[in-house]
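Asker: I'll drop the sequence and a predicted model, then ask my questions.
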Amino acid sequence: MIKIAPSILSADFANLERDIGRISTADYVHVDVMDGMFVPNITIGIPVVRCIRPTTTLPLDVHLMIVKPARYVEEFCDAGADIVTVHVESDTPEGIQSAIDKIHAKGKRAGIVLKPATPAQAAEPFLEQVEMVLVMTVEPGFGGQKFMADQMDKVRTLREWIDQRNPGCELEVDGGVDPETCKVCIEAGANVLVAGSAVYKAADIPARIAQLRG
């Protein structure tokens, strides 16, 4: 089954509990954390994750767009994250390994993220250790960008590797996912789709979530 992870980056932050409730038919709540250094934007942090945790029974899929994430992954786990994904570009391989180990030590699922310019090969050292690989189909940092279809070759490659080496790992796509581009992502092998504005701007959110499942 295709899973949908609406991004609360597109929610109304003055009514966050309400807007998380509106996506109750989804599979994950996608939480974008940006530090203004790894990406040119600042969003939310640990206190907000802690506050939203009691508002939903859905798993929190926390995407860290921050420098040296191993410094903070344990705090995000303690705040209520169920899945924590870190960018391979955000630290040395040793630093990324440390982040993965710390997430697992907290009993949570760990994932790695690849920016558009990062080749699939960057995932290989971690592929057999993680529960999720996230491919960015926009440049991370801002919502509402145009979907980058050229990333589908990377998704296909990663799907092949995952099937061979770590079949339980989920393959997530984030950026520009809508009722049309979702079909391309699913065909390429993604099984988790992050969608922000495509969900929150829909007149009927449950219907849109169902539509995105393909």
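Answerer: Everything's here; your move.
Asker: only C-alpha atoms for contact and neighbour calcs from this point on.
Answerer: Fine.
Asker: next one: stretch 12-29 to chain centre, how far?
Answerer: On the basis of Cα atoms, centre = their mean, to the nearest Å, stretch 12-29 sits 16 Å off its chain's mean C-alpha point.
Asker: first-to-last residue distance for that stretch?
Answerer: 14 Å (Cα to Cα, to the nearest Å).
Asker: on the three-state scheme, the residue nearest the centre of the chain is what?
Answerer: For the chain, the residue nearest the mean C-alpha position is His63 (5.0 Å; Cα atoms, centre = their mean). Following DSSP: H, G, I helix; E, B strand; the rest coil, we place His63 in the strand state.
Asker: so what's it up against?
Answerer: 30-33, 84-86 (Cα atoms under 8 Å, 6 or more residues apart in numbering).
Asker: quick one: which of these is nearest to Ala105?
Answerer: Nearest to Ala105 out of these is Val84 (Cα to Cα; 12.3 Å).
Asker: for comparison:
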Amino acid sequence: MAAPLICPSILASDFAMLGEEIRALDAAGADWIHVDVMDGHFVPNITIGPDVVKALRPHTKLPFDVHLMVAPVDPWLEAYREAGADILTVHPESGPHLHRTLGRIRQLGARAGVVLNPGTPLVVLEDVVDLVDLVLLMSVNPGFGGQSFIGSTLRKIERARALLDAAGSKAHLQVDGGVTAANAGACVAAGADALVAGTAVFRGGPTAYAANIQALKSA
């Protein structure tokens, strides 16, 4: 079984030192940089705008995996792509026409992803699976870091993997929320190939990042 991609969420980083944090994650062996964008409307928090993403882009060549927790989402796609996003993931609930939104992301030259909250059914993927490069399953309700992993997500990972395989999709299957070395192995065994982790990566400061990332990869 291949090691999963590790995608540290900078939501858990030191916001006063974001550039340094990005460089440290790169040096520590991160695969993608996960950027949680929250608007205080779709979720109860406010985080990172496109200008911040643009400022961080020169600090690494790693893909920027930008999770857009904003509504309406369509007006922001171009701004985040121009700022340096390589992957743009959107919630079905954040706009009226998911198929159109995913198509627009691809027109902009980015990879397109769909994010499913714990209460969002997998059926929404069935008619857009051909436009999806990434499926992100939330294992917490989005809005804040540091939450505990919802155990029933493991069954949802299995069902999502079966859906993607049946469709012949090569999309990545990513999990986000409460991911630690204690449950990372179960997520991968269920079918995930990419893990978003915040606290589990950033615990202990920059000198611990490499060991924390390796612990997740080898769990």
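Answerer: Sure, I can see it. A quick note: this is a predicted structure, and the numbers were derived from the prediction, not measured.
Asker: and the TM-score between these chains?
Answerer: The TM-score (TM-score structural alignment, normalised by the length of structure 1) is 0.96; 212 aligned residues with a Cα RMSD of 1.1 Å.
Asker: returning to what we had before: among the contacts of His63 of structure 1, which ones are in strands?
Answerer: 30-33, 84-86 (DSSP state E).
Asker: to which residue of structure 2 is the residue nearest to the centre of structure 1 aligned?
Answerer: Mapped onto structure 2 by TM-score structural alignment, His63 of structure 1 lines up with His67.
Asker: could you do Ala105 of structure 1 as well?
Answerer: Ala105 of structure 1 maps onto Gln107 in structure 2, by TM-score structural alignment.
Asker: which one is Gln145 of structure 1 nearest to, not counting chain neighbours?
Answerer: The shortest distance from Gln145 of structure 1 to any non-neighbouring residue, by Cα to Cα, 6 or more residues apart in numbering, is to Gly176 (5.8 Å).
Asker: since we're on that neighbour, how many residues are nearby?
Answerer: Neighbour count for Gly176 of structure 1, taken as other Cα atoms under 10 Å: 24.
Asker: repeat that for Arg50 of structure 1.
Answerer: 17.
Asker: name the element it belongs to?
Answerer: helix 46-52 (DSSP states H and E).
Asker: does Gly95 of structure 2 really touch Ala71, like I thought?
Answerer: Yes - counting by Cα atoms under 8 Å, Ala71 is a contact partner of Gly95 of structure 2 at 6.6 Å.
Asker: between those two, which is the more surrounded one?
Answerer: Ala71 (19 against 16).
Asker: helix, strand, or coil at the more buried one?
Answerer: Going by three-state DSSP: Ala71 of structure 2 is coil.
Asker: distance of the aligned partner of Ala79 of structure 2 in structure 1 from Ile96 of structure 1?
Answerer: Taking TM-score structural alignment, the alignment pairs Ala79 of structure 2 with Glu75 from structure 1. The gap separating Glu75 of structure 1 from Ile96 of structure 1 is 16 Å, by Cα to Cα.
Asker: before we move on, back to that, quick one, what contacts the closest residue to the match of Ala79 of structure 2 other than its chain neighbours?
Answerer: With Cα to Cα, 6+ apart as the criterion, Glu75 of structure 1 has its nearest non-adjacent residue at 7.0 Å, and that residue is Ile46. For Ile46 of structure 1, the contact set (Cα under 8 Å, 6+ apart) comprises 75-76, 79.
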